[in-house]
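Engineer: Below are the sequence and a predicted model; questions follow.
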Amino acid sequence: MSSETPPGSLPAVTPARVLAGLCLAVPVVVMLWVSSYTKATPELGGVPFFYWYQLMWVPVSALFTVGAYVLINRDEKARKAARAAGEQ
């Protein structure tokens, strides 16, 4: 078996898709690494670090998700254009 893709077909794994996967994995890994934020200091406006750090990751996670969406969207458009060019 050859690991090369047949001529005319598009690879299933592209750098954009890998980067999109990493964008989605970062917030999950950060939130699962509990020992990194199980402390009370430094406080932010009287709120212990444990709480404000987790709340900070809500919009940050949304930004990572938007980044993954943009990467996948661009990759899909490039695939569609390559398929259309290959059919002509």
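Structural biologist: Received, thanks.
Engineer: switch to C-alpha atoms for all contacts and neighbour counts from now on
Structural biologist: Noted.
Engineer: so who does the residue nearest the centre of the chain touch?
Structural biologist: When Cα atoms, centre = their mean is applied to the chain, the residue found nearest the centroid is Cys23 (1.8 Å). Contacts for Cys23 (Cα atoms under 8 Å, 6 or more residues apart in numbering) come out as 64-65, 67-68.
Engineer: what would the residues you listed look like in TSV with distance to Val18, secondary structure and neighbour count?
Structural biologist: What follows is the contacts of Cys23, written out as TSV (distance: Cα to Cα, whole Å; DSSP: H, G, I helix; E, B strand; the rest coil; neighbours: other Cα atoms under 10 Å):
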residue	distance to Val18	secondary structure	neighbour count
Phe64	13	helix	20
Thr65	14	helix	19
Gly67	12	helix	16
Ala68	10	helix	21
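Engineer: take a look at this one as well, against the first:
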Amino acid sequence: MVTPVRVVIGICLVAPFVAMLWVGSYAKTDPAFIGIPFFYWYQMAWVLVSTALTMIAYKLWQRDQRARRAPQGGAAK
């Protein structure tokens, strides 16, 4: 079943792939950051962003699963 929470989870998981596969958006050297060309620091920034998005997706999934189990557990007692 598609719910708004699951759509957000999907977006969180797909966004890093889209960002890394769209090479034309970051295949350049400027602007440099602390002497590091844009091409490299952009990819490294996405490592951190991907970690955060994956964590958010996981927490949302856990909350969604608990919410789905709660009515079933209450009815069984």
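Structural biologist: Good, I have the coordinates. Model, not experiment: these values are computed from the prediction.
Engineer: Now compute the TM-score of the two chains, please.
Structural biologist: Once superposed, chain against chain, the TM-score is 0.92 (TM-score structural alignment, normalised by the length of the second structure); 77 aligned residues with a Cα RMSD of 1.1 Å.
Engineer: related to what we said a few turns ago, could you save the contacts of Cys23 of the first structure as TSV and add columns showing distance to Tyr53 of the first structure?
Structural biologist: Shown next, in TSV, are these (distance: Cα to Cα, whole Å):
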residue	distance to Tyr53 of the first structure
Phe64	16
Thr65	18
Gly67	21
Ala68	22
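Engineer: Quick check: the farthest pair among those?
Structural biologist: Farthest-apart pair in these is Phe64 and Ala68; separation 6.3 Å (Cα to Cα).
Engineer: For the residue nearest to the centre of the first structure, pull up the helix or strand it's in.
Structural biologist: helix 15-32 (DSSP states H and E).
Engineer: what's the mean gap between that helix and the aligned bit of the second structure?
Structural biologist: Following the fit onto the second structure, the mean deviation recorded for helix 15-32 of the first structure is 0.8 Å by mean Cα distance after the TM-score superposition for the first structure.
Engineer: Which residue range of the second structure does that helix align onto?
Structural biologist: Residues 4-21 of the second structure are where helix 15-32 of the first structure lands when matched by TM-score structural alignment.
Engineer: Can you give me the buried ones in the matching stretch?
Structural biologist: 9, 12-13, 16 (16 or more other Cα atoms under 10 Å).
Engineer: export those to CSV and tack on distance to Ile36 of the second structure?
Structural biologist: What follows is the buried residues of stretch 4-21 of the second structure, written out as CSV (distance: Cα to Cα, whole Å):
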residue, distance to Ile36 of the second structure
Ile9, 32
Cys12, 27
Leu13, 27
Pro16, 21
